[in-house]
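Chemist: could you look at this predicted model? Sequence included:
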Amino acid sequence: MPQHAPNRPVCRHCDGFPTVAITTGDRRRDGSRVLLHTVCPLCKGTGHDLSARADTRVGA
């Protein structure tokens, strides 16, 4: 059975893929590639839209 997770919107900047590894094209002495790991600047690596929607009930 699937687990129920909170229904939070996916980040519009990274489409839910918050961390990526980018190859620089260089290789180490053992043959492995040199990678740069980075996170989405909008969602801070969570993959979900963190925009505050507290102002939806203004004046209520």
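Modeler: Cool, got the structure. These figures come from a predicted structure and were not determined experimentally.
Chemist: from here on, contacts and neighbour counts on C-alpha atoms
Modeler: Will do.
Chemist: roughly how far does the most centrally placed residue in the chain sit from Cys43?
Modeler: Using C-alpha atoms, centre = their mean, the residue of the chain that lies closest to the mean C-alpha position is Pro18, 1.7 Å off. Taking C-alpha to C-alpha, to the nearest Å as the criterion, Pro18 is separated from Cys43 by 7 Å.
Chemist: distance of Thr19 relative to Ala5?
Modeler: As for Thr19, its distance to Ala5 is 20 Å (criterion: C-alpha to C-alpha).
Chemist: more neighbours: which of the two?
Modeler: Neighbours of Thr19 and Ala5, each counted by other C-alpha atoms under 10 Å, are more numerous for Thr19; the result is 16 against 6.
Chemist: one more to weigh against that first structure:
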Amino acid sequence: MAQHTPPAPRICPACDGFATVAVTLGGRDPRGHLRTLTTDCPACHGTGTAPAHRVREGARA
């Protein structure tokens, strides 16, 4: 019996799948640690995948 493979997840076009990044603020704190901010992609909210487009009923193709 053949196995069905699930379709690959849709990668977010805004971040290309790299949904969370660390942005350097420049310089270091008094302890010597690099100051960074963790930022999520605003399009996919940090998931890395794009939502599937659903066809609305009555919409033209």
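Modeler: Perfect, thanks for sending it. Values in this document were obtained by computation on a predicted structure and should not be read as measured data.
Chemist: can you list contacts of stretch 22-42 of structure 2?
Modeler: The set of residues that contact stretch 22-42 of structure 2 without belonging to it, under C-alpha atoms under 8 Å, 6 or more residues apart in numbering, is Ala14, Cys15, Ala19, Thr20, Val21, Gly46, Gly48.
Chemist: actually, stretch 45-52 of structure 1.
Modeler: By C-alpha under 8 Å, 6+ apart, the residues outside stretch 45-52 of structure 1 that reach it are 8-12, 14-19, 39-40, 43.
Chemist: that one: which residues count as buried?
Modeler: By neighbour count with 16 or more other C-alpha atoms under 10 Å, stretch 45-52 of structure 1 contains the buried residues Gly45, Thr46, Gly47, His48, Asp49.
Chemist: mind putting the residues you listed in JSON lines, distance to Asp26 of structure 1 included?
Modeler: As requested, the buried residues of stretch 45-52 of structure 1 are arranged in JSON lines below (distance: C-alpha to C-alpha, whole Å):
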{"residue": "Gly45", "distance to Asp26 of structure 1": "26"}
{"residue": "Thr46", "distance to Asp26 of structure 1": "29"}
{"residue": "Gly47", "distance to Asp26 of structure 1": "29"}
{"residue": "His48", "distance to Asp26 of structure 1": "32"}
{"residue": "Asp49", "distance to Asp26 of structure 1": "34"}
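Chemist: tell me roughly how far the longest strand seen in structure 2 lies from structure 1 on average.
Modeler: Ranked by residue count, the top strand of structure 2 under DSSP state E comes out as strand 20-28. In this overlay with structure 1, the average offset of strand 20-28 of structure 2 from its partner residues is 0.7 Å by mean C-alpha distance after the TM-score superposition for structure 1.
Chemist: kind regards, and thank you for your time.
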